[in-house]
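*Asks:* build me a model:
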Amino acid sequence: MVAAISFFWAGMILAISFVEAPLKFRAPGITPALGLGIGKRVFTALNRIEIAFAIIVVATAALTRRSFDWPIGMLSIVIVMLVVQTIWLLPKLVRRADAVIAGENPPKGRLHVAFIAVESAKLILLIAAGVGQTIKG
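*Replies:* Alright, predicted model coming up:
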């Protein structure tokens, strides 16, 4: 179950963060404000789904009394990254998007790059954890 969740979670990150998000801004008629409005909704929804995945992983590990092995350790790191995204990165990016949507021109920062870096690390760790859980059986 943990392996399946890891792979499904990784697939969602790959599809949304690395396919949908960049392509959205290349679609005809999509303005930056419109793209950011869509992105706010999509990434907020993804975040909520990721929180559900994290809860399921923790509950499964607790209920099956799995020892703290390296795949579960990797998932623990992913959960810490998710917490950072949830309480720090995503709210700041949403506020910046709101400012752009309102017609303001906020200064560019590195938060978006940090978000992409965290998403990349989560993707790698989720795939590795899924492979590890699959190998362990």
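
*Asks:* from here on, contacts and neighbour counts on C-alpha atoms
*Replies:* OK.

*Asks:* just the helices in the protein please.
*Replies:* For the chain, helices defined by DSSP state H occupy the ranges 2-15, 21-24, 32-63, 70-84, 90-101, 111-136.

*Asks:* let's see this one next to it:
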Amino acid sequence: MATAATFTWLGMVLAISFLEAPVKFRAPGVTTVIGLGIGRLVFRALNVVEVVLAMIVAAAVLVADVPSDVGVALVVLVVLLLVQLLLVRPRLNRRADRVLAGEDLPRSRLHLAYIALELLKVAALLVLGVLLLA
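*Replies:* Predicted coordinates:
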């Protein structure tokens, strides 16, 4: 169960963060405002699913006899997710509110922080998935 949830989570992050998010802005007629509106909905949904998958993985790991490195990988993954959800996303949401309200703002470095966290999360998911397969 933990392995399936981990690789499902990995696939969702890769598909949404590294495929859907950048591609949507290349579609004809998609303005920054429309892209932001879509992105907020998509990432909110992704984050809800991520929390559910994290709980599934954690529950499965807690009831199974797994090596300690699995627990460490899971803790790292959960910390990365919490940093995104509690520190970065709220600031990105406030910025998006301002853009959606019509403010003309320069590009934000917060997006780079979010992308860096996504890359770290992908690495953590890969490590956790491989450890669970072993």
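
*Asks:* rewinding a little: could the helices of the first structure go into JSON lines alongside mean neighbour count?
*Replies:* Formatted as JSON lines, these follow (neighbours: other C-alpha atoms under 10 Å):
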{"stretch": "helix 2-15", "mean neighbour count": "18"}
{"stretch": "helix 21-24", "mean neighbour count": "15"}
{"stretch": "helix 32-63", "mean neighbour count": "16"}
{"stretch": "helix 70-84", "mean neighbour count": "18"}
{"stretch": "helix 90-101", "mean neighbour count": "17"}
{"stretch": "helix 111-136", "mean neighbour count": "17"}
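
*Asks:* quick check: the gap between the closest residue to residue 100 of the first structure other than its chain neighbours and residue 104 of the first structure.
*Replies:* Leaving aside its sequence neighbours, residue 100 of the first structure sits nearest to residue 33 (C-alpha to C-alpha, 6 or more residues apart in numbering; 6.2 Å). Distance, residue 33 of the first structure to residue 104 of the first structure, using C-alpha to C-alpha, to the nearest Å: 10 Å.

*Asks:* how far out from the middle of the chain is stretch 23-39 of the first structure?
*Replies:* Distance of stretch 23-39 of the first structure from its chain centroid, counting by C-alpha atoms, centre = their mean, to the nearest Å, is 19 Å.

*Asks:* hmm, I typed the wrong one, I wanted stretch 89-100 of the second structure.
*Replies:* Centroid displacement of stretch 89-100 of the second structure relative to its chain, using C-alpha atoms, centre = their mean, is 17 Å.

*Asks:* compared with the first structure, how much does that stretch deviate?
*Replies:* Following the fit onto the first structure, the mean deviation recorded for stretch 89-100 of the second structure is 1.0 Å by mean C-alpha distance after the TM-score superposition for the first structure.

*Asks:* need the contact partners of that stretch.
*Replies:* Residues from elsewhere that reach stretch 89-100 of the second structure, judged by C-alpha atoms under 8 Å, 6 or more residues apart in numbering: 33, 36-37, 40, 105, 110-111, 114.

*Asks:* over to stretch 124-132 of the second structure?
*Replies:* Taking C-alpha under 8 Å, 6+ apart as the rule, stretch 124-132 of the second structure contacts 2-3, 6-7, 9-10, 69-70, 73-74, 76-77.

*Asks:* how does it look with 6 Å?
*Replies:* 3, 6, 10, 73, 77 (C-alpha atoms under 6 Å, 6 or more residues apart in numbering).
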